[in-house]
Structures are given as C-alpha cells and as structure tokens.
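Asker: Sequence plus the predicted model coming up.
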Amino acid sequence: MSGLPHSPHALVTGGGRGIGRAIAAALVGAGATVTIVGRNSAVLEEAVNAGAAHFAAVADVSDEASLKAAISEASARKPIDILIANAGSAESAPFVKSDSALFARMMDINFMGVVHAIHGVLPGMKDRPYGRIVVIASTAGLKGYAYVSAYTAAKHAAVGLVRSLALELAGSNVTVNAVCPGFTDTDLVAGSIENIMTKTGRSREQAIAELAKHNPQGRLIAPQEVADSVLWLCGQGASAITGQAIAVAGGEI
C-alpha cells in the first residue's frame, strides 16, 4: 500500500481529543506535519506536547471567520495538503422537542463547519499535485437513528456534500471521502452514555451495551480503527477512491 507523499501538511479540526486526536497522531506517525484546530487551547496544547500534532490553532468551526483565520495561520507555515474535517457535536432529543435552535446548532457544527473548512483549504490544494479531504461523518450519515434527528440530518448533509464535491474535483488531484464510524469509544459517546444513565436509570455497563448493540460485533469502535481508515484514504495508493462514505462500524449498515 502506497503511503503519504513526502511530509504533507495535514490540518485536523477537532484534533485535540477522541477520533481527531487519534487521526492526528496517526498522520504524525506516517510522516505528515500536523496542525490541529479546536476550541479548547489547553486540550490542543496537551496534544501537541504529547506528540500527537506539531502545531495548534484555536477556532470554532461554526464561526467562518474564526476558522478562516486559523487556516490562514496554518497555511502560512506550510501549504495544506490534507484536510480532516472531524469537528462535530451531538445532541439528542425527540423530534417534537427538537426546536429550530437545536437543528441550527447541529447544522452549524456538523455541516457548515465542514463547508467552512473545505472553503478554507481547497483553493490552494487544487493547485498542487496531491490533495486529500476526509470528512468524519457517522453511520448517522448513512441511516436513521431515533432521538437524534437534527444530528442525523446534519451528517446526511455532510455525506451528500462529499459525494457532490468529489464529482466536481474528479479531474483534479484532490479526492474527497467520508469515514462514517459507528459508536466510538470517545468523550462524545461518553456523554451519550451519561445521558442514557440519567434518563433511564441504567448502569454504565447497560448504557454501553445499549450503544454497542448497534454494532454486529457487539462493541464500541476504537478511535485508532477510524484513524487507520483515514490514513489509508490519505495514501497515494487511494488516488482512485473518491466520493465514498466508508462505514467503520463492525458490519452495521
């Protein structure tokens, strides 16, 4: 399998923890220069100090100006060859209690955050001989789940964007793909576990089992498993893979 070209510059949104941090660390290990972006400077600095990334920039992906400034700062250091649009957030509620503000939050972070990031890197990326855009979506971008209609709608939008943009860029050296993890052992899923425990009175083990039952393998996905899929898509050997939404979910979907 062909690896990364010589020392590409990768930008990972939401790279301070969870899946984003695992991806950033995998890219560092493969020889990339990695800049992580997130809202919490302390979390970002800890990741850099631990060797999971080289540089960090504070930005909110839902704020176009904020993210544009972070991308400009990173690009001035070195042109960006790889974008991992990973930042995301999930909130659960029955549809009848999911008001317009909830839908707006989920779209702003999970969809418009992807749009802002791609807008920030694509003009320069198209002019170079290699480019990779990988959106970290979710199995919620491929199917429905009850009580997360706003999140699911936003992730479907992100997958649709990937499929359309891949066709626009098919004549270039830039590929665009989505990786769609099932429930993954991260801080985000830990919040879902706490929510289940609070609302149902179930134990932590029962709450984890409630999420893991969606995976035919009967477990949560490890962040490193998602990172391995992303690393493959970023490799030179994956140049014919574009417009795909790859589930990392133990057979779910």
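Answerer: Happy to help now that I have it.
Asker: contacts, neighbours, all on C-alpha from now
Answerer: Noted.
Asker: quick one: the one helix or strand Leu161 maps to to chain centroid distance?
Answerer: Using DSSP states H and E, Leu161 sits in helix 149-168. Its chain's C-alpha centre and that of helix 149-168 lie 12 Å apart, by Cα atoms, centre = their mean, to the nearest Å.
Asker: any residues touching the helix or strand following that helix, and which ones?
Answerer: Per DSSP H and E, the first helix or strand lying C-terminal to helix 149-168 is strand 174-181. Residues from elsewhere that reach strand 174-181, judged by Cα atoms under 8 Å, 6 or more residues apart in numbering: 125-126, 130-142, 159, 162-163, 165-166, 169, 221, 226, 229-230, 233, 239-249.
Asker: another one to put next to it:
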Amino acid sequence: MSLNGKHALVTGGGTGIGLAIARALAEQGAVVTITGRRKSVLDDVAGDGLFALQMDVADEASVVDGVAAAVAARGPVQICVANAGIAEGKALFKTDLDWWRNMMAINVDGVFLTIRECLKSMHQTDWGRVMAISSIAGLRGLQGAPCYSATKHAVNGMIKSLAADYARKPITFNSICPAYVETPIIDQNVESIMARTGMSQEEALKVMVGVNPHGRLITPDEVAAAALYICGPNSDSIRGQMVQVSGGEV
C-alpha cells in the first residue's frame, strides 16, 4: 500500500488516536497536517511527514483559515480524519446548557466544519477518504453519558447521509467506532468516575475495561489500522460504515 503524495489532515492529531492515525498515514507516504488547539503539543510530535497546524475545530473561522492554509502549503486534502473531540460523562439532570453546547460544538460542529472545508479541495481530486472518529456510544446509549452519546449518534448520521450523497463519486465516508481506547482521555474519565462514585482508581478503570468484551483497553494503533484499511487498496466499496474497533462489542 502506498499513499505517496496524498495530503491527509487529522484533527486532534497531537495525541492518542489522532497521532497514531497520523503516523500510520505518514509511514505509508502521506503528507499529514496534524491540527489541535495546543501548538506546543503538535510541535513536540511534528516531523517525519507530520506538519503542525494550530486550529480549534469549534471555531468556524479557525477551521476555514486553517484548512485553507494547509491546502495552500501541501495541496488538496485527500484524506480527512475528523478525530478531535471530548469524552465526558454527566447525568442529564446535572447538565447545564453551556456544558451541553460546548460538547456539541466540539464533537458535532467540529466534525461538520472539518469535513466541509476539506471537501472544498477534495472535490478537485479524483480520490478521497473521509473518516470521522466516532465511538460505540454512537451505536448504542452509553450509560452515564447521554450528551456524549448524542454527539456520536449525530456524527454517525452525518456520515451515513454523506455516503449516500457521494455513492457514485470517488470519495468515501465512514466512521470508526472504538470502545475504550488507551489514551489520556481514559485517565480523565478514571478521575471523573472516582469523583462521582467514590470508587478507587483500580475500580474506576475496571468499569471502562469491562465495557470491552475482550477484557482490555484497545490500543491507538489498532484504531489506526482500521483507518489504513479504509484508505487501502480495494476499499472503494467500504462506504457509510460504522467500523467497530471494540473488542467484540455487538
């Protein structure tokens, strides 16, 4: 497999799943723009085919200007990975509107804006791959996280609709839906569960690991392997799919 010369843009590309996907794409020859709000984090991992671009997916002007700058520097985006997001749980009756809107702005608006702007240059090419990093929470309700689950259902619905719109065009749209992945978000969620329930750190971690049927956290590289598959040879018929990387979740 070779992605030589193809420009990929990965939001939230400085850590976790985004960084794993960015590195995997670069190893196959792609030139990869990694974006995020913290420039220092991006700069720490840039190089070897990864180019840092500070961008806030919840800010329309930032996305419009950022993607335009990436296209000007490295050509049309042919692989768009809308990965940036936040994962937090909160009981609905404790959720105020500002908290709800912030999660929607990042997890839903951010995906919409990223895909919209990348498509502007992707339309100039004869091949494209668009992926949203969703979650198993977008396929079923995740206990204790109604807002987060709503955002991921929205993302999956967007991807399905786009796949239908582009069914006869050389651009594919898919979601990747992991269960709990070994990323810094896990540490944040462990602290949140401990604060809400009084559990120990070990007990809180077991709650998340227990969601994965195979009994362990998924690695970011396993999610990256799914992204490479969607970009790989004979992948044109993979369209509108919610690709689960979930350790046997059915």
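Answerer: Cool, got the structure. Please read these numbers as outputs of a predicted model, since none were measured by experiment.
Asker: Who are the contact partners of Ser229 of structure 1?
Answerer: Val179, Val248.
Asker: Weed out the non-buried ones from the contacts of strand 174-181 of structure 1.
Answerer: 125-126, 130-142, 159, 162-163, 165-166, 221, 226, 229-230, 233, 239, 242-249 (16 or more other Cα atoms under 10 Å).
Asker: Can you pull up the most central residue in structure 2?
Answerer: Nearest to the geometric centre of structure 2 sits Asn83, at 2.0 Å (Cα atoms, centre = their mean).
Asker: mind listing what that one touches?
Answerer: Val10, Thr11, Gly12, Gly13, Ile17, Gly18, Val111, Ala132, Ile133, Ser134.
Asker: Tabulate these in JSON lines, adding columns for distance to Ala70 of structure 2 and secondary structure.
Answerer: Listed next are those as JSON lines, based on distance: Cα to Cα, whole Å; DSSP: H, G, I helix; E, B strand; the rest coil:
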{"residue": "Val10", "distance to Ala70 of structure 2": "11", "secondary structure": "strand"}
{"residue": "Thr11", "distance to Ala70 of structure 2": "12", "secondary structure": "strand"}
{"residue": "Gly12", "distance to Ala70 of structure 2": "15", "secondary structure": "coil"}
{"residue": "Gly13", "distance to Ala70 of structure 2": "14", "secondary structure": "coil"}
{"residue": "Ile17", "distance to Ala70 of structure 2": "21", "secondary structure": "helix"}
{"residue": "Gly18", "distance to Ala70 of structure 2": "17", "secondary structure": "helix"}
{"residue": "Val111", "distance to Ala70 of structure 2": "17", "secondary structure": "helix"}
{"residue": "Ala132", "distance to Ala70 of structure 2": "19", "secondary structure": "strand"}
{"residue": "Ile133", "distance to Ala70 of structure 2": "21", "secondary structure": "strand"}
{"residue": "Ser134", "distance to Ala70 of structure 2": "24", "secondary structure": "coil"}
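Asker: Closest one of those residues to Ile186 of structure 2?
Answerer: Nearest to Ile186 of structure 2 among these, counting by Cα to Cα, is Ile17 at 12.1 Å.
Asker: Settle this for me: the closest one is touching Asp221, isn't it.
Answerer: Yes: between Ile17 of structure 2 and Asp221 a contact is recorded at 7.5 Å, counting by Cα atoms under 8 Å.
Asker: out of those two, which sits in the busier spot?
Answerer: Ile17 (26 against 19; other Cα atoms under 10 Å).
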